[in-house]
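>>> no sequence on this one, just coordinates:
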C-alpha cells in the first residue's frame, strides 16, 4: 500500500479522523510560524547581529 493510498484510507476511516485533525492543526501551526518568521525575520536578524557583534 503506497503512502497516498494509506493517507486516503485514513481520511475515509473513522479512526483516521483524529490523525487527520492533528495533521491539520500541525499544518496550521507551521503556516503561522512561517508567516511570523517572514514578518519578524528582519528584526530577529538585526538582534542576532547586535548580539554577535557585542561578543
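Nice, I can see it. Here the structure is a predicted model, which is why all the values come from computation and not from measurement. Numbers count the residues shown, from 1 in each chain.

>>> use CA for all of it now, contacts and neighbours both
Fine.

>>> Can you tell me the number of residues neighbouring residue 10?
Neighbourhood size, residue 10 [other Cα atoms under 10 Å]: 16.

>>> Leaving out sequence neighbours, find the closest residue to it.
Spatially, and ignoring its direct neighbours in sequence, residue 10 is nearest to residue 16 (4.4 Å; Cα to Cα, 6 or more residues apart in numbering).

>>> And here is the other one:
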C-alpha cells in the first residue's frame, strides 16, 4: 500500500507533462500568428499589385509601339 501511495505522490509531483502541454500551446499560438501574418502580407501585396495594374493599364509602352495591357486577375501583362 505504501508503494502505491508513493507512486501516486510521484505522479502528482511530476511536472514534465504539464510543461510539455504549455510548450505545445505556446508553439500553436506562435504558428497561428505566423500564418496570419503571412496571409495578411500576401493579401496586402496582392492588393498593391492589383492597384498598380489598374493604374498602369493601357498606359504602358510596348516595344514596337502601342500601349500595354494588364490583367490583374490572370497576373499577366503585355
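Thanks, I have the structure now. Fair warning: this is a prediction, and the values are worked out from it, not measured in the lab.

>>> re the thing from before, how about the residue nearest to residue 10 of structure 1, what's its partner in structure 2?
With TM-score structural alignment as the criterion, residue 16 of structure 1 lines up with residue 32 in structure 2.

>>> tell me which strands and helices the helix or strand hosting its match is in contact with?
Applying DSSP states H and E as the criterion places residue 32 of structure 2 in helix 16-56. Applying 3 or more Cα pairs under 8 Å, 6 or more residues apart in numbering; DSSP states H and E, we find helix 16-56 of structure 2 packed against strand 70-71.

>>> residue range for the strand it packs on in structure 1?
Counting by TM-score structural alignment, strand 70-71 of structure 2 lines up with no residues of structure 1.

>>> tell me what the helix or strand just after that strand is packed against?
Using DSSP H and E, the next helix or strand after strand 70-71 of structure 2 towards the C-terminus is strand 76-77. The elements that strand 76-77 of structure 2 packs onto, with contact taken as 3+ Cα pairs under 8 Å, 6+ apart, are strand 70-71.

>>> quick one: contacts of the strand it packs on?
Outside of strand 70-71 of structure 2, the residues within contact range by Cα atoms under 8 Å, 6 or more residues apart in numbering are 53-54, 56-58, 76-78.

>>> In TSV, list the residues you listed along with neighbour count and distance to residue 37 of structure 2.
TSV is the format used below for those (neighbours: other Cα atoms under 10 Å; distance: Cα to Cα, whole Å):
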residue	neighbour count	distance to residue 37 of structure 2
53	20	24
54	15	26
56	15	29
57	17	30
58	15	34
76	10	26
77	12	29
78	13	32
